[in-house]
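> Next one to model:
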Amino acid sequence: MSGQLTIVGLGPGPAGWVTPAANAAVAAADVMLGYAPYLARLTPRAGQIFEASDNREELQRAVRALELASQGKRVVMVSGGDPGVFAMAAAVFEAVEKNPGLANDFDIRVEPGITAMLAAAARIGAPLGHDFCAISLSDNLKPWEVIERRLRLAAEADFVIALYNPASKARPNQIRHAFRILNSARKPETTVIFARAVGRDDEEIEVTTLKEAPDALCDMRTLVIVGSDATRSLRGNKGRIWVYTPRSARGK
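Here you go, the predicted structure:
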């Protein structure tokens, strides 16, 4: 029997944001692996095995998934959001590169999902309507100096910037360091969006400016979007704020 490893994303939270293809893979799996809070969003069917692990054990989890698939199991690796954006798909292929013999006898499939920046952007309008980039502020797997350089260059290039992993208990001040870098290259009135727990009951969306952003509260459940010089805010019905970035750009 040939095994199968499918890497799926469960989106930012709501069940309606999980794709039919991801749901089909989950339903057919013999074994499900993932970070414990992600697996907790699913209910195992009869005979289905769940193997939960910590968020610092991505590579070990990926190797385990490859081993199970090589034994003929239908394995699903679960991520939040989209599995290819700061998530488990990259870890799986890193494990394949380090252990090529584990992936000879089965197929690996990645099912796309809704990542946090897309969910947050949809909630507030269209801030990603023109060129944008995504940067993780976590320095667990890269030096902070690399993050600083990428922030500075992205700000100078006037990209809209989506900031993942902006703060945690272990590194509460890195978002403030990031804003200092961005403030050095962007106008103080640049639009900034804090989108916390998008799609869940405790969702919070705050629209502010780069000047005021360091005083906003955020955590690991927050996605931060920093607009470009062209990003605009509009007031809709009943005071609703919409943010969008025009599709065209003027030269400087």
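
> rest of the way, CA atoms for contacts and neighbours
Noted.

> and A162, how far is that from W242?
Using Cα to Cα, to the nearest Å, A162 is found at 17 Å from W242.

> quick one: which of those two has more around it?
More crowded of A162 and W242, by other Cα atoms under 10 Å: A162, with 25 against 18.

> what kind of secondary structure is that one in?
Following DSSP: H, G, I helix; E, B strand; the rest coil, we place A162 in the strand state.

> Next, the second sequence, to be compared with the first:
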Amino acid sequence: MTGKIFVVGMGPGGQEHISPKAMEVMQTSDIIAGYKTYIDLIKPILPEKEYASSGMKKEVERCEEVMQLAKEGKTVSLISSGDAGIYGMAGIMIEVVNAHNSNIDVEVIPGISAATSAASLLGAPLMNDFVTLSLSDLLTPWELIVKRLHAAGSGDFVIALYNPRSKTRIKNLDVAIETLLQYQKPETPVGFVKHAMREKQEVHYTTLGELKNCDIDMFTTVIIGNSRTEMVGGKMVTIRGYKI
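Model prediction:
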């Protein structure tokens, strides 16, 4: 008997930000699988469940383990922080199942993304067209990332940056800032949030010209405004054009 795979976006991690549907499928699954850090966030909420955890950079192996469990008739929830379909596990899980010519059903359950979590804490910076860009060149060539930065800058998009800086990727954010300064003024509003909607949450405002000097790490989501973004009542807002 073949089981089923749910790829679940668990949002920031706290129970109050997990959708009822995501909670339902995790409660009814035989096993919850995922990256160890995310498992540690869910265990206190669902302590009675069986878990299968793995380390970073084990995404393919994790998906193959989940597929094998489903082949044995298990219903498995594979969890991702934020939304599983945005830099999460949804795509690779579907790819792995397809590569093995399996008929296992894969259902993706959406969650609150890092971009929307950060945006809500900053105000309303995503009120008009925006793009998300990851500055991690682990799976995407750096030249392509820079090309996309130019496209986003020339298109006057608000930009939500994921994976902005790590211990080994120090200069990627600096290059991104220098690239976007070709299109936006140094005083363009920028907001960044660390550990959005988690215990160590920090919310900060700065400008594009000053962003290089800020303390940014892998737990940070950066939102860079466009030519219509302003600070309104202490909040970051991208003006859509309503007559007030």
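
> Do you have the helices of the second structure handy? List them.
Assigned by DSSP state H, the helices in the second structure fall at 20-28, 36-42, 59-71, 90-99, 114-122, 142-154, 172-180.

> Name the stretch among the ones you listed that sits most buried.
helix 114-122 (a mean of 21; mean count of other Cα atoms under 10 Å).

> so it matches what in the first structure?
Across the first structure, the stretch matching helix 114-122 of the second structure (TM-score structural alignment) is residues 116-124.

> what comes into contact with the matching stretch?
11-12, 81, 127-128, 162, 195, 198-199, 205, 223, 225, 241-243 (Cα atoms under 8 Å, 6 or more residues apart in numbering).

> how big is the offset of that stretch relative to the second structure?
Mean deviation of stretch 116-124 of the first structure relative to the second structure after superposition (mean Cα distance after the TM-score superposition for the first structure): 0.8 Å.

> Quick check: the gap between the residue mapped onto R196 of the first structure from the second structure and D129 of the second structure.
Counting by TM-score structural alignment, R196 of the first structure corresponds to K194 in the second structure. Distance of K194 of the second structure to D129 of the second structure, given as Cα to Cα: 23 Å.

> Of the two, which one has the most company?
Neighbour totals were compared for K194 of the second structure and D129, and K194 leads with 20 against 14 (other Cα under 10 Å).

> Quick check: the more buried one touching E202?
Yes: counting by Cα atoms under 8 Å, E202 is a contact partner of K194 of the second structure at 5.0 Å.

> list the contacts for the counterpart of D215 of the second structure in the first structure?
Counting by TM-score structural alignment, D215 of the second structure lines up with L217 in the first structure. With Cα under 8 Å, 6+ apart as the criterion, no residue contacts L217 of the first structure.

> For L217 of the first structure, give its distance to G16 of the first structure.
28 Å.

> likewise T245 of the first structure?
27 Å.

> residues near the aligned partner of Q184 of the second structure in the first structure, how many?
Aligning on TM-score structural alignment places Q184 of the second structure opposite R186 in the first structure. Per other Cα under 10 Å, the neighbour tally for R186 of the first structure reads 20.

> Report the contact partners of the residue nearest to Q182 of the second structure when sequence neighbours are not counted.
Leaving aside its sequence neighbours, Q182 of the second structure sits nearest to G153 (Cα to Cα, 6 or more residues apart in numbering; 7.8 Å). Contacts for G153 of the second structure (Cα under 8 Å, 6+ apart) come out as 179-180, 182-184.
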